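Participant: What follows is a predicted structure for the sequence shown.
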Amino acid sequence: MMNVDLIKILVVGSGGFIGAVSRYLISVFAISQVPHSKLPYGTVAVNLIGCLLIGFLAGLFEIKSWANPEFRLFIFVGILGGFTTFSTFSHETFLLFENGKLLMSIANLSFQVIFGLVFVWLGYQLVRLFS
């Protein structure tokens, strides 16, 4: 049976709330700046801000050696996870590349983007099949 720590769940959940609300507010603001665009600027803004934040915070945590597990969960899984998982995907791909695992970083990038699109398509097809 899985050992679940209620404190960690609450830490992640409260961070997730902050991240999700921030995502919504920033997305609405970005869209309001270019209201007639076909490009999803809200998502672009959130994903790029999330990537900047995870890079900055991961670097800061590494340099400052901040290792409190609950605080890291609150920031990385909670806030940034609720804000955008694209930042986590980008950070993990960057770490693979930085650690000399070029082929693995390319594989991670390709696998998630290609299969992500395939699974979105598949989801649409399932709805059409059963409608």
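Facilitator: Yes, it's here.
Participant: CA atoms for contacts and neighbours, from now on please.
Facilitator: Noted.
Participant: Report the buried residues of stretch 10-25.
Facilitator: Residues of stretch 10-25 classed as buried by neighbour count (16 or more other CA atoms under 10 Å): 11, 12, 13, 14, 15, 16, 17, 18, 19, 20, 22, 23.
Participant: On the C-terminal side of the strand or helix carrying residue 28, identify the next helix or strand.
Facilitator: In the assignment (DSSP states H and E), residue 28 maps to helix 6-33. Downstream of helix 6-33, the next assigned helix or strand under DSSP H and E is helix 41-64.
Participant: returning to what we had before: the helix holding residue 28 vs helix 41-64, what angle?
Facilitator: 140 degrees (axes from the mean of the first three to the mean of the last three CA atoms, to 10 degrees).
Participant: which helices and strands sit right next to helix 6-33?
Facilitator: helix 41-64, helix 69-72, helix 80-83 (3 or more CA pairs under 8 Å, 6 or more residues apart in numbering; DSSP states H and E).
Participant: and here's the other structure:
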Amino acid sequence: MLDFFLISVGGAIGATLRYLTSIAAIPVNKRIPFLTGTVFANSIGCLAAGAFAAWITVSNPISDEITMMLSIGVLGSYTTFSTFTLEVFQRLDQPLREILSYLFVQLIVAISLVFAGYSFTLHWMGGSV
């Protein structure tokens, strides 16, 4: 039960940080349109995920509960992209077919499902694709 509570607290922290990152990115985004809050959050999250994974691997100075709060809660709600890229990195020693299958599911299937959800909902609400 403590796990769920700590992950929830971490999620609230990560979501708040994500919002603050978006706000902080507004001045940059006005000058360089493709540099959005999402780009910054994903970049910062990936850097943090890699550093956190290395820190836990080398010294593991904190409890499993706090590790989950920080990784699943904070980083997971800050950006799932950091989790996605960390999982790709962790699979680099697997056969190329498994890596490509993972990438296919994560990217192509996910984008297809966004399109399907968008199209279905738009059609259901009386719009057109």
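Facilitator: Sure, I can see it. The structure presented is a predicted model; accordingly, all values stated were derived computationally and were not measured.
Participant: Out of the buried residues of stretch 10-25 of structure 1, which comes closest to residue 126 of structure 1?
Facilitator: residue 20 (27.6 Å; CA to CA).
Participant: What is the equivalent residue in structure 2 for that closest one?
Facilitator: Matched by TM-score structural alignment, residue 20 of structure 1 corresponds to residue 15 in structure 2.
Participant: repeat for residue 92 of structure 1
Facilitator: Checking with TM-score structural alignment, residue 92 of structure 1 has residue 87 as its match.
Participant: now what about stretch 26-40 of structure 2, what contacts it?
Facilitator: 21, 22, 23, 24, 25 (CA atoms under 8 Å, 6 or more residues apart in numbering).
Participant: Grab the most central residue of structure 2 for me.
Facilitator: Nearest residue to the geometric centre of structure 2 (CA atoms, centre = their mean): residue 80, 1.3 Å.
Participant: for that residue, what are its contacts?
Facilitator: By CA under 8 Å, 6+ apart, the neighbours of residue 80 of structure 2 are residue 42.
Participant: Could you measure from it over to residue 3 of structure 2?
Facilitator: Counting by CA to CA, to the nearest Å, the gap from residue 80 of structure 2 to residue 3 of structure 2 is 19 Å.
Participant: Go through the host helix or strand of residue 89 of structure 1 and flag the buried ones.
Facilitator: Element membership for residue 89 of structure 1 (DSSP H and E) is helix 85-98. Within helix 85-98 of structure 1, the residues that count as buried by 16+ other CA under 10 Å are 85, 86, 87, 88, 90, 91, 93, 94, 96.
Participant: farthest pair in the residues you listed?
Facilitator: 85 and 96 (16.8 Å).
Participant: How about residue 97 of structure 1: what's its closest non-neighbour residue?
Facilitator: Using CA to CA, 6 or more residues apart in numbering and skipping residues adjacent in sequence, the residue nearest residue 97 of structure 1 is residue 105, 5.4 Å away.
Participant: which one in structure 2 is aligned with that neighbour?
Facilitator: Aligned partner of residue 105 of structure 1 by TM-score structural alignment: residue 99.
Participant: Could you double-check that its match sits in contact with residue 88?
Facilitator: Yes: between residue 99 of structure 2 and residue 88 there is a contact under CA atoms under 8 Å: 7.0 Å.
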